[in-house]
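Asks: Mind folding the following:
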Amino acid sequence: MRRPRRDPSFEPAPAKRFPRRGFMLGSVAGVTLSVFWVARYYNIGAEVGSADLSAPDALAQADAGQILLIDIRRPEEWAATGIAQSAVPIDMRRDDFGAALLAAVNGDRTRPVALICARGVRSARVAKALREAGFEQVRDVPEGMVGSGAGPGWISRGLPVRQP
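Replies: Coordinates of the predicted model:
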């Protein structure tokens, strides 16, 4: 069987290529966004405010009854790392989180409360929301259970945990 002859006047169009400049800009943008995401996820730029507590201070104050320490992480996080000693575990995603917290403080919005999560991102956000909701003494543990830019974290410091 014979192959058809190729028409010498016909030249196929060159394959479209992604412009080099666009590729470089896209790559730089992707890397930059990844760096910002990682920095936020690990709370690398965490700033410790005057109302914030280090993990050892939170443990000491919770053991002394000066604050109520609330672990706001998810149940699977509690199972993976344990719950900070003296902490009351209340999943922040619960529909009745506010009611559960009020029950934990016996309805006293003036009782000092400290929040801890994995890296301090969620606890800072929830602390702000609780202050806006009328809780007067809400503190944050910005280094969290696994560490952040604010410190090595509860677990790395070897502070006591209990299993859920």
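Asks: going forward, measure contacts between C-alpha atoms and count neighbours the same way
Replies: Will do.
Asks: ok, then the element right after the longest helix belonging to the chain?
Replies: The single longest helix within the chain, with elements called by DSSP state H, is helix 20-41. For helix 20-41, the succeeding helix or strand toward the C-terminus, using DSSP states H and E, is helix 55-63.
Asks: quick one: buried residues of that next one?
Replies: Applying a neighbour-count criterion of 16 or more other CA atoms under 10 Å, one finds 55, 58-59, 61-62 buried in helix 55-63.
Asks: For P142, give me its contacts.
Replies: By CA atoms under 8 Å, 6 or more residues apart in numbering, P142 lies in contact with 46-48, 52-54, 116, 119-121, 123-124, 148, 150-151.
Asks: any idea how far P56 is from it?
Replies: The gap separating P142 from P56 is 12 Å, by CA to CA, to the nearest Å.
Asks: Could I get the contacting residues of Y41?
Replies: Counting by CA under 8 Å, 6+ apart, Y41 has contacts 119, 121.
Asks: Proceed likewise with the subsequent sequence, for comparison:
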Amino acid sequence: MSSAVPLPTRRSFLCAAAVLLLPLPALAQEAVLELTPAEAGARAKAGEVTLIDVRTPEEWRETGVAPNATRINLYHPEGPEGFAREVLKRVGGNRNAPIALVCRTGNRSGQAQRILGALGFSRVYNVREGMSGSTSGPGWIARGLPVEACKSC
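Replies: Predicted coordinates for the structure are as follows:
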């Protein structure tokens, strides 16, 4: 019996592509909300933001996850709609709840931010440095911020 995750449907890919290909002027009008890893960690610890790690289970196992982070794989078996449903469930159905998204380098969390924004979520922050760092900065792990082993991934 295979434990492989089903691949997203073609429709899901088309929906995601449509969100990612929004006209640049439309994106420029929207304020891009960002947090540093330290800000995201502190706000999550204080209960001011829901921290969601959008990486894959393999990545969670490899590096661990931030304390207080909810794990919701961006590559949901039901595509972007399934991902958004999981996020909505996690924030109690409140599309205005503050959410901080983190991934490995800030790329997928930025994609997830655009997807959720297009679906009516209004306070979605991107942790641009991610867990492993990027051109935006060294990242959660290199900054020495706490991580916990993911035993149930």
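Asks: what's the TM-score here?
Replies: The TM-score (TM-score structural alignment, normalised by the length of the second structure) is 0.73; 116 aligned residues with a CA RMSD of 1.1 Å.
Asks: just to revisit the earlier point, which among the contacts of P142 of the first structure gets closest to G98 of the first structure?
Replies: S123 (14.1 Å; CA to CA).
Asks: mind checking the SS state of that closest one?
Replies: helix (DSSP: H, G, I helix; E, B strand; the rest coil).
Asks: Run a quick neighbour tally on it.
Replies: Per other CA atoms under 10 Å, the neighbour tally for S123 of the first structure reads 26.
Asks: Same check on the one 4 residues further on?
Replies: Taking other CA under 10 Å as the neighbour definition, A127 of the first structure ends up with a count of 21.
Asks: so which helix or strand takes in it?
Replies: A127 of the first structure belongs to helix 121-132, assigned by DSSP H and E.
Asks: how distant is that helix from the center of its chain?
Replies: 12 Å (CA atoms, centre = their mean, to the nearest Å).
Asks: what span of the second structure lines up against it?
Replies: Counting by TM-score structural alignment, helix 121-132 of the first structure falls onto residues 107-118 of the second structure.
Asks: what are the ranges of the helices in the second structure?
Replies: Under DSSP H, the second structure gives helices at 10-20, 24-29, 37-45, 57-63, 79-90, 107-118, 139-142.
Asks: Can I get those helices in JSON lines including distance to A149 of the second structure?
Replies: Shown next, in JSON lines, are the helices of the second structure (distance: least, CA to CA, whole Å):
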{"stretch": "helix 10-20", "distance to A149 of the second structure": "30"}
{"stretch": "helix 24-29", "distance to A149 of the second structure": "36"}
{"stretch": "helix 37-45", "distance to A149 of the second structure": "16"}
{"stretch": "helix 57-63", "distance to A149 of the second structure": "7"}
{"stretch": "helix 79-90", "distance to A149 of the second structure": "21"}
{"stretch": "helix 107-118", "distance to A149 of the second structure": "21"}
{"stretch": "helix 139-142", "distance to A149 of the second structure": "13"}
